[in-house]
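Peer 1: Curious how this folds, go ahead:
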Amino acid sequence: MNEEELRKRLEALKIEHRDLDAAIDALATANSADQLQIARLKKRKLKLKDQIALVEDYLIPDIIA
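Peer 2: Below is the predicted model of the structure:
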């Protein structure tokens, strides 16, 4: 993947992460909160966070001091 594709992928991951956060909040405030579904969404959100960090590491070069 080139840098432009990585930036697009990063933006898509961040959008999905925000959407999952909103979905988790909505389910948590609902009267019939499904704890299993919330747990699954949180797990997916953590995976996305890891993927975001990985893509950011590719985009931001390490600077050795």
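Peer 1: alpha carbons only for contacts and neighbour counts from here, please
Peer 2: Noted.
Peer 1: Residue 45 and residue 21: what is the separation?
Peer 2: Counting by Cα to Cα, to the nearest Å, the separation of residue 45 from residue 21 is 8 Å.
Peer 1: Please generate a structure for the following sequence too, so the two can be compared:
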Amino acid sequence: MQNAHMSALELKHAGLDARISEENQRPNPDMATITRLKKEKLKIKEAILGL
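Peer 2: Predicted structure coming up:
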């Protein structure tokens, strides 16, 4: 069960990473969105490390 949860978190983490990259590629990146995504990504990373 814990492996499935960890896999789900890792997928979500990778998805956020992709969204951050996409936002950075835009001609006029929204820094508020990038900051929010990075905070969300950090929370997920902390959850993964806590498992």
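Peer 1: Quick TM-score on the pair, please.
Peer 2: TM-score for the superposed chains, counting by TM-score structural alignment, normalised by the length of structure 2: 0.95, backed by 51 aligned residues with a Cα RMSD of 0.6 Å.
Peer 1: Pick out whichever of residue 45 and residue 21 of structure 1 has more residues nearby.
Peer 2: Shown here are residue 45 of structure 1 and residue 21; by other Cα atoms under 10 Å, residue 45 has more neighbours (20 against 14).
Peer 1: Which position in structure 2 pairs with that one?
Peer 2: In structure 2, the residue matched to residue 45 of structure 1 (TM-score structural alignment) is residue 41.
Peer 1: what's near enough to touch that match?
Peer 2: 13, 16, 17 (Cα atoms under 8 Å, 6 or more residues apart in numbering).
Peer 1: From these, pick the one nearest residue 25 of structure 2.
Peer 2: Checking the contacts of residue 41 of structure 2 against residue 25 of structure 2 by Cα to Cα gives residue 17 as the nearest, at 12.5 Å.
Peer 1: Map the closest one across to structure 1 for me.
Peer 2: Structural correspondence for residue 17 of structure 2 with respect to structure 1 (TM-score structural alignment): residue 21.
Peer 1: okay, the contacts of residue 41 of structure 2 in a markdown table with secondary structure next?
Peer 2: A markdown table is the format used below for those (DSSP: H, G, I helix; E, B strand; the rest coil):
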| residue | secondary structure |
| --- | --- |
| 13 | helix |
| 16 | helix |
| 17 | helix |
